[in-house]
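In: Here is the input, now give the coordinates:
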Amino acid sequence: MRPTPQVADWLLDSDPSIRWQVLRDLLDAPEPQWSIERDRVATEGWGARLLSHQDPDGQWARGAFFPADLTRELYEAEGQPWTATAWSLAQLREFGLPPDSEPARRTVELVGANARWDHDGQPYWEGEVEECINGRTVADGAYFGVDVSPIVERILGERMADGGWNCERERGSTRSSFDSTINVLEGLLEYESAGHGTPATRLARESGEEYLLRRGLFRRLTTGEPADADYLAAHYPTRWRYDVLRALDHFRAASRLTGTPPDDRLSDAIDLLRARQSDDDTWPLDGTPRGRVWFSIEETGRPSRWITLRAARVLRWWDEKS
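Out: Okay, the predicted model is just below:
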């Protein structure tokens, strides 16, 4: 589906991080046109604002996963904060900060030199031990031009028997989770998109996708009921959390990269997405993760440009198959 002229104008009357993706994914603008908007992410709007909070050593909040000043009392009162380096890098990737821009190149170098994971002081671009964290680190590293192949090899060895991943594996979990799996899948797809895919990474990605497809993206295998009510809602930013729209957008991106058609087992998830569309042809923001942020992006319960962009491009891709 293409957005109506009114919705297209509304989407374009926004931040560069949204405008360039609307031009590319919904309006079929030529690359010279949308790349101009993408370049503005470094100097205008949310991208520039997030970069302005960067520490001199390239980190954010002086920490890799958690801010350096985080206390247990603050965590219990506010929830997990989203201001540290890992979350800021992932947000810049989603905004579309050009990897060859000066701020991106500088950030990659400084983070590599100065950031260490909270777990055991591991160098940032070597990853740590948790699959969710390493999946996102692969996505960020591959996007920004870092060699993250050692992390990828680790992830491949941590795939579970049912095809996906679970960051609780080291604590005894024997089954994959929706949340961990989508984080790893996005990392493997970004790695593949950067031209580093191998038969082993593609096989792992496809097995993780099959884990989700067998469940219709949101159902329990045992009962067919939704595994979690939150999976049916649309969130932004998603951070580490899973939802149906996030998964659908992954399958769209994978299909575009590989040239494979949409899988019919996505149809129930597509129906859910259509049902959430408002009468004005937009989609609302159902929620954002609790916790400290550098700044708010959109208001919960209101029409969301981020959700509308992602939903519209998913439906456009899906409808092209018929």
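In: CA atoms for contacts and neighbours, from now on please.
Out: Fine.
In: ranges for the helices of the stretch 151-300 of the chain?
Out: 178-193, 199-213, 244-258, 267-275 (DSSP state H, counting those that start in this stretch).
In: With respect to residue 320, which of the ones you listed lies nearest?
Out: With CA to CA, the closest approach to residue 320 among these belongs to helix 244-258: 11.4 Å.
In: so how far is the closest one off the chain centroid?
Out: 11 Å (CA atoms, centre = their mean, to the nearest Å).
In: which ones are touching the nearest residue to residue 272 once chain neighbours are set aside?
Out: Sequence neighbours aside, residue 232 is the residue nearest to residue 272 in space, at 7.6 Å (criterion: CA to CA, 6 or more residues apart in numbering). Residue 232 makes contact with 218, 243, 244, 272 under the criterion CA atoms under 8 Å, 6 or more residues apart in numbering.
In: quick check, nearest of those to residue 299?
Out: Each of these was checked against residue 299 using CA to CA; the closest is residue 243, at 18.1 Å.
In: which residues are in contact with stretch 200-209?
Out: 152, 156, 159, 163, 164, 165, 181, 185, 188, 189, 192.
In: and what of stretch 32-47?
Out: Applying CA under 8 Å, 6+ apart, the contact partners of stretch 32-47 are 15-17, 19-21, 23-24, 48, 51, 92, 95-98, 101, 103, 297.
In: next up, for comparison:
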Amino acid sequence: MTLPAQLRDWLLDSDPVLRWQVQRDLLNEPEEVWEASRARLRTEGFAAKLLALQDADGQWAGGAFFPADFDFAGPEAADGAGQPWTATTWTLNSLRDWGLPAHALSATAELLAKNSRWEYDELPYWGGEVDCCINAWTLANGAWLGADVSGLATWFIEHQLTDGGWNCEWVTGATRSSFHSTLNSLSGILYYQAKHADADELSVTRHAAEEYLLQRSLLYRLGSGEMVGPWVARFAYPFRWFYSALRAVDYFRTAALHDGIAADPRLSEAIDLVRQAQQPDGRWLQEWRHPGRVWFDVDVPPGEPSKWLTFYALRVLQWWDEESPAPR
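Out: Next up, the predicted model:
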């Protein structure tokens, strides 16, 4: 895929956390080019701002999943208000997704082991808790920072539901998997496997969960064939914990490249949904914004062209058009 010059220049005129990925994944620039851009993350832009906000004890905002000042009975906790996105786990997720090298966080893994506890039962940070989404992010962040999270890898094998996926509400009796929970879990498991080549025991678990989504074409309820929810076709960045067709096909791109396999033809309807959202000028719009407290905005308001969503969509379509064996 050759990008029009205007679209290419627009994408490159961005924060280093995005620019280096555009250079690597869309423009196929030499490694020395995108690595030079990536090296700037530590000293400028969004990543550098988040690094400067880290507490002395290794946390952000004084808490593991919620800020230390979060009032669980207050207006910020009301339905629809949106949870804060400033605490440790959310900040680590951003830095990892942006490609910050782990050495930029030096002793963070040790500091969190010593100082951070989950709001649920005061459990130690790297041991995770009961929520599969939280455990998936902890699994990935631990693999990235070099913490021992092997116990969490086993946790996902032990807590996989019979239909193949996971549901964060399992602890209150849920027995059917959730699209959101399953995709978050898959992403954490895949990242862990990418860092631990000997984690073969997770492959069967991961492939079963992938099959859960593929059987549903990433979009539909298995029984009725209805779209599982309006959020499937609603694209927003940052992704947070929410499922969307774009985020799902991006996961399957990463998984296929990791496994060395071709694109599964059952992705085709989700790919079409992504393609249909492209604007006449070649860009994708920010469709909404997940409410909640943030350190600072990293993308545009709803209704405006999003460089992040355009990057993810173009990357997925480039892979699909080059690698998929299925007629479309």
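In: Turn the contacts of stretch 200-209 of structure 1 into TSV, including neighbour count and distance to residue 322 of structure 1.
Out: As requested, those are exported to TSV (neighbours: other CA atoms under 10 Å; distance: CA to CA, whole Å):
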residue	neighbour count	distance to residue 322 of structure 1
152	22	36
156	17	35
159	22	34
163	19	29
164	27	30
165	31	33
181	27	29
185	30	26
188	27	28
189	25	25
192	20	27
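In: Next, format those as a markdown table and append distance to residue 34 of structure 1.
Out: What follows is those, written out as a markdown table (distance: CA to CA, whole Å):
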| residue | distance to residue 34 of structure 1 |
| --- | --- |
| 152 | 31 |
| 156 | 35 |
| 159 | 37 |
| 163 | 37 |
| 164 | 35 |
| 165 | 35 |
| 181 | 31 |
| 185 | 26 |
| 188 | 25 |
| 189 | 22 |
| 192 | 23 |
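In: now, of the helices of the stretch 151-300 of structure 1, which is deepest in the fold?
Out: helix 178-193 (a mean of 25; mean count of other CA atoms under 10 Å).
In: I'd like to know which elements that one is packed against.
Out: When contacts are defined as 3 or more CA pairs under 8 Å, 6 or more residues apart in numbering; DSSP states H and E, helix 178-193 of structure 1 packs onto helix 131-143, helix 199-213, helix 244-258.
In: what's the mean distance for the shortest one versus structure 2?
Out: It stands for helix 131-143 of structure 1. When structure 2 is overlaid, helix 131-143 of structure 1 sits 1.0 Å from its aligned residues on average, using mean CA distance after the TM-score superposition for structure 1.
In: List of residues touching that helix?
Out: With CA under 8 Å, 6+ apart as the test, helix 131-143 of structure 1 has contacts from 86, 89-90, 93, 99, 125, 127-128, 147-148, 151-152, 155, 158, 165-167, 179-181, 183-191, 194, 240.
In: With respect to residue 77 of structure 1, which of the contacts of stretch 200-209 of structure 1 is nearest?
Out: For the contacts of stretch 200-209 of structure 1, the minimum distance to residue 77 of structure 1 (CA to CA) is 28.7 Å, reached by residue 181.
In: What does the closest one correspond to in structure 2?
Out: Alignment note: residue 181 of structure 1 maps to residue 182 in structure 2; criterion TM-score structural alignment.
In: Would you mind confirming that that match is in contact with residue 167?
Out: Yes. Using CA atoms under 8 Å, residue 182 of structure 2 makes contact with residue 167 at a distance of 6.8 Å.
In: if we can go back for a sec, for residue 248 of structure 2, see how far away the match of residue 181 of structure 1 is.
Out: To residue 248 of structure 2, residue 182 of structure 2 is 10 Å away according to CA to CA, to the nearest Å.
In: Present the helices and strands packed on helix 178-193 of structure 1 as JSON lines; the columns should include distance to residue 110 of structure 1.
Out: Converted to JSON lines, these look like this (distance: least, CA to CA, whole Å):
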{"stretch": "helix 131-143", "distance to residue 110 of structure 1": "13"}
{"stretch": "helix 199-213", "distance to residue 110 of structure 1": "28"}
{"stretch": "helix 244-258", "distance to residue 110 of structure 1": "30"}
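In: Please identify which of those is closest to residue 30 of structure 1.
Out: Of all those, helix 244-258 sits nearest to residue 30 of structure 1, with 17.0 Å by CA to CA.
In: average offset between the closest one and structure 2?
Out: Helix 244-258 of structure 1 sits 0.7 Å off on average (mean CA distance after the TM-score superposition for structure 1).
In: could you check the angle helix 199-213 makes with that helix?
Out: 140 degrees (axes from the mean of the first three to the mean of the last three CA atoms, to 10 degrees).
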